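> With the sequence up front, the predicted model follows.
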Amino acid sequence: MDGDAEWWRDAAVLQIYPRSFADADGDGVGDLDGVTARLPYLAALGVDAVWLTPFQRSPQADHGYDVSDYCDVDPLFGDLGALDRLLGLAHDLGLRVIVDLVPNHCSSAHPLFAAALAAGPGSSERARFHFAPGRGPDGAEPPNNWPSVFGGPAWTRVPDGEWYLHLFAPEQPDWNWRDPRTPAFFDAILRFWFGRGCDGVRIDVAHGLFKAPGLPDLSPADLAAATPGRLRAVPPACDQEEVHALYRRWRELADSYHPGRALIGEVNLDPDRAARYTRPDELHQAFAFGFLAAPWDAAAWRDVGEELLAARVPGGGAVTWVVENHDVVRTPTRYAPGGAARARAALLAVLGLPGGAYLYQGQELGLPEVDVPEAARQDPAWARSRHSRDGCRVPIPWRRDPAGTHGFSPDSGAPPWLPVPEGWGAFSVEAAEAAEAAEADPAPTLHLCRAAVALRRRLHAESVLGADDDVAWEVDDDGRLTARRGRFAVVVAMGDQAVPLPDGDVLLASAPLDAGRLPADSAAWVRARM
């Protein structure tokens, strides 16, 4: 696909969770042909690329993040032909496609792990993973005190008495990246997807591949901080120096293609550590997670923004902003009260900051978190830690139908894999487009998103904005946050009152202005006059 070789620096990307996006075959689970059928919608949204979470072969113990064959499509989602159709139409529409790579761990059903179990202690097969004898009487205690991100210990014992490491679920054994066979194995996987036409990979747990030699215990302080869901709190299990040589190797591989392929890392570390992964010869991008944890507070957002931008490496990757993904509570619920308005403002804010912006499917519709009934929850973290991510993964509503699947599946199809709540059709694409046609005020979130992405692209094309712009952050006593990029400013009213706007032309706002003032819980883009 032709175009800007560094498209990723200021790209707007939409994350697609395939099992919840669109179901073409009627089995109640989204699939690749469903994504392909909806690509014109994504092109109309104006995004530069889509990121597909895992669709490779998997027993689905963690909804695809437990891979049993890295170079094939799981029949649940289609086949390699379905992926080729998706890539072909996406490229015809000017959309790039990023696929998920899961190199920290695989499925316990992976043939290499099955061989390791069969081979026994001390074998070369087990050296591909982290097997170790236990501690205590008869080795009945785990080899160290590491917790799983999903809750409970990060070790499972096998019948011959050894234990294996899994930072996530027991069905997800960690690869041993100190074994020289592992890098070569994944080099071939990257070549497979890049050669098939994928434009980049998002690297799951990119900071977690190498573990500290000897797998030492966590300190008491780190152990106390290692709550479920926080891999960043276990330094011996992640952020080892050797990972940087691996990413330099992968960068050379990615750059050997024409056009080059993009490497995007999930690096859940403090900004100064995460930025090291985006040095000029390593990853192109790493997600900026600070806003995922920040409360709706102007000072907190200023502090996060300043820290993320200050950590940028000269000549390295631009900041990649995100406030929603498939692992966190959706913003209309997370920012309550006033969550729906605040979510619109946050969407406009991250699209107005320098660098890349990753949106999550349904964010452009303002979808709230769903309280999925306990009996219907499928997230493996729920059983281990009582923490469920199912609420942000409920299938997308495409139609307003008062019942049924709201266009997610064919009308004659099976029920969606997660139940949709009553009234879900009010958030549908059809409802948003009807409100847009009726010129509703305020405009639906879908209209706001389309307008923001289009304007963002135009301002970059006109060199008004750049991916590496410096930002001057200001917080006023009335709760107003201002992020200035030269003549362009993002203003967010994060207090409980309307606030004045800087002098200039209001290019876009998430809510109608009130006598020229920006209402509480809203955002605007302002361009100073010459």
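That came through fine.

> going forward, measure contacts and count neighbours with C-alpha atoms only.
Will do.

> Where do the helices of the stretch 101-250 of the chain begin and end?
Secondary structure of the stretch 101-250 of the chain (DSSP state H, counting those that start in this stretch): helices located at 111-119, 181-196, 220-225, 242-255.

> The stretch 251-400 of the chain now?
271-274, 290-293, 298-310, 331-334, 339-351, 380-385.

> Nearest residue to the residue sitting nearest the centre point of the chain in space, please, no chain neighbours.
Nearest to the geometric centre of the chain sits residue 325, at 4.7 Å (Cα atoms, centre = their mean). Sequence neighbours aside, residue 360 is the residue nearest to residue 325 in space, at 5.2 Å (criterion: Cα to Cα, 6 or more residues apart in numbering).

> give the contact list for that neighbour.
Each residue near residue 360 by Cα atoms under 8 Å, 6 or more residues apart in numbering is listed here: 14-16, 324-326.

> Of those residues, grab the buried ones for PyMOL.
Per 16 or more other Cα atoms under 10 Å, the buried members of the contacts of residue 360 correspond to this PyMOL selection:
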select buried, resi 14+15+16+324+325+326
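
> Inside strands: which ones of the contacts of residue 360?
When DSSP state E is applied, the contacts of residue 360 are split such that 14-16 fall in strands.

> how about those in a markdown table, adding distance to residue 370?
Compiled in a markdown table, the ones in strands among the contacts of residue 360 are given as follows (distance: Cα to Cα, whole Å):
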| residue | distance to residue 370 |
| --- | --- |
| 14 | 20 |
| 15 | 18 |
| 16 | 18 |
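
> hold the first one in mind and look at this next one:
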Amino acid sequence: MSTTFYLTDDANWWRQALVYQIYPRSFCDANGDGIGDLVGITSKVPYLKNLGVDAIWLSPFYPSALKDGGYDVADFRDVDPKIGTLAEFDDMMTACKAANIKVIVDIVPNHSSDDHVWFQAALKAGKGSPERERYIFRDGLGPNKDQPPTDWECMFGGSTWEPVGDGQYYLHLFDSSQPDFNWSNREVRDDFLKTLRFWGDRGVSGFRVDVANGCTKDLSGDLPNQAALIEMMKQMLAGTLPEDTHPYFDRNDVFDVYKEWRGVFNEYNPPLTAVAEAWVASHRKPLYASPHGLGQSFSFDMLMAPFDPVLFRNIISESLEDAKASGSSTTWVFSNHDVIRHATRHALDNDGGFYETTRKYLINKGQNPVADVSLGLRRATAATMMILALPGSAYIYQGEELGLPEVHDMPDSQRQDPTFFRRPGYEVGRDGCRVCIPWEAEGKNMGFGPNAEPHLVQPAVYKKYAVDIEDKDPNSTLNLYRKALALRHELQCAEELEWVPSSEEVIHFKRPNGWEIIVNFGETPVAVPTGRKVALSSDDLVNDAVPQYTAAWLLP
């Protein structure tokens, strides 16, 4: 039952780490301006240490106009003045190191902000200039060049092409404030190597790579129209699209980029690590997780699946096989800054999984689509205990340890997500999972900050989820997470799993050291096996049996 398997082997710390995602602007506001900041994060390092995390992942904290929650980066090697300074970043790093918490930072290689000095230079320099070669500019169509080069729609709605007034358009797969880099340009590649070293030299342990499957592109030849592109996307995710067919997603030359990055990672001792945000077919994940490239890739299959034991079991088996194929480890996640919190997602009355949940959630805008809040939390904590017991690393998102629900009914005037504005009447956006953390039920702004109202105001219901309330309740979600993370450290062992025969409504597996996990999805309670003791459960047992929507960790 030793923790030495992964904690003392520093080069492999990431393989079974527990990583806590921080969305900085909504975590803690120390200076009282309504925006979370680095000093606020530093002040909460004792909380994070007590929670039991191995590392934190910081969503973008770089200078930004906040047209896409900070993912519109104006300078990749600085801190947004609204969030802090480089000196305050260093102070945060020092506090984290003292607490034995590693730091992973977001890196956004697909695009910059339109405020970036390179893009502003490109606009001024004009057609055919070296400055424009850093991005993807194309001539418009038609006699007046006033039609976009293709009919493609961007991920946030509207055209992927934005005119600049001289007959040319620039490509943006996301918001128009986020022009895509041209990764065929050596200057772009070299600048990102400089960025990796900049943060590596400041002590970060690795990077979460945004849109890792989207950097390299091939826009030569005849390009598909939007309808064909949608079909390509379906085939790509299903694993039936021939390689290098899609013009801008999951192209093989992206691995040349990450091979170079690995060279930089290996300059450090221990080597830096990275995890890819890559929405790709299962058989492609090992390529992103290669030890010659990024090293890990998120497994989003669990996040996208409905609350179903058969699907979960299949996803676990396939993900472990993917990790084995790459020599990496799995990376489990249920919630993040882009999706409906899973305490709410698993409470919605449908069986359609992530996409169906999202669709119904949007249709019910302005109403309460949650069938049963307590049911959602019960399912969510059971599912979380399941992934915490699996081989590999696990990521949790700020506030999920409190059981925070999605905020679905905020006024439109408060919304910030570009998807809300680019798809009016259809999308409500991702602001509902980014609402500021409640630290003190009766404190100013629920303890988030001492003065100005938070940039995303907490609803009154968040008071009962406040840290100071849950801290005092031994049966709170917060204290369940604390117990689970502490026990996970004690029980962590080799990255292997053995399935225990069970009914379809039960997930039951063992780890090599005898750690045994039961998750019951069915109505019939599952008896604890003879000779096993319950070390922790997500809900109370009934007559020594695991009831429905409950996970139990067992020991000899």
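Cool, the structure landed. Just so it is clear, the structure is predicted and the values come from calculations on it, not from any experiment.

> sorry, back to before: please report how far the equivalent of the residue nearest to the centre of structure 1 over in structure 2 lies from residue 398 of structure 2.
With TM-score structural alignment as the matching criterion, the partner of residue 325 of structure 1 in structure 2 is residue 336. Per Cα to Cα, to the nearest Å, residue 336 of structure 2 is found 8 Å from residue 398 of structure 2.

> Pull up the overlap in contacts between the two.
residue 21.

> circling back: please pull up the equivalent of the residue nearest to residue 325 of structure 1 in structure 2.
Aligned against structure 2 by TM-score structural alignment, residue 360 of structure 1 finds its counterpart in residue 397.

> doesn't residue 362 make contact with the residue nearest to the centre of structure 1?
No. Checked against Cα atoms under 8 Å, the pair residue 325 of structure 1 and residue 362 is beyond contact range at 10.0 Å.

> Residue 282 of structure 1: neighbouring residues, count only.
When neighbours are counted by other Cα atoms under 10 Å, residue 282 of structure 1 registers 23.

> of all the helices of the stretch 251-400 of structure 1, which lies closest to residue 21 of structure 1?
helix 331-334 (18.5 Å; Cα to Cα).

> Name the surrounding residues that touch the closest one.
By Cα under 8 Å, 6+ apart, helix 331-334 of structure 1 touches 323-324, 338-343, 366-369.

> could I get these as a markdown table with distance to residue 177 of structure 1?
Shown next, in a markdown table, are the contacts of helix 331-334 of structure 1 (distance: Cα to Cα, whole Å):
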| residue | distance to residue 177 of structure 1 |
| --- | --- |
| 323 | 31 |
| 324 | 30 |
| 338 | 46 |
| 339 | 42 |
| 340 | 44 |
| 341 | 45 |
| 342 | 42 |
| 343 | 40 |
| 366 | 40 |
| 367 | 39 |
| 368 | 39 |
| 369 | 37 |
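
> Show me which of those residues is closest to residue 52 of structure 1.
residue 324 (14.9 Å).

> what about the closest residue to residue 156 of structure 2 other than its chain neighbours, neighbour count?
Leaving out its chain neighbours, the residue that sits closest to residue 156 of structure 2 by Cα to Cα, 6+ apart is residue 419, at 4.9 Å. By other Cα under 10 Å, 22 other residues sit near residue 419 of structure 2.

> What of residue 529 of structure 1?
The burial count for residue 529 of structure 1: 9, using other Cα under 10 Å.

> same thing with residue 115 of structure 1?
With other Cα under 10 Å as criterion, residue 115 of structure 1 counts 15.

> right, and it touches residue 123 too?
No. Applying Cα under 8 Å, one finds residue 115 of structure 1 not in contact with residue 123, separated by 10.0 Å.

> re the thing from before, of the helices of the stretch 251-400 of structure 1, which is nearest residue 261 of structure 1?
Using Cα to Cα, the helices of the stretch 251-400 of structure 1 put helix 271-274 closest to residue 261 of structure 1, at 20.5 Å.

> Which stretch of structure 2 is that closest one matched to in the alignment?
Going by TM-score structural alignment, helix 271-274 of structure 1 sits over residues 282-285 in structure 2.

> ok, residues contacting that stretch?
With Cα under 8 Å, 6+ apart as the criterion, stretch 282-285 of structure 2 contacts 237, 239, 278, 297, 318-319, 322.

> Mind checking which of the residues you listed are in strands?
Short answer: the contacts of stretch 282-285 of structure 2 in strands (DSSP E) are residue 297.
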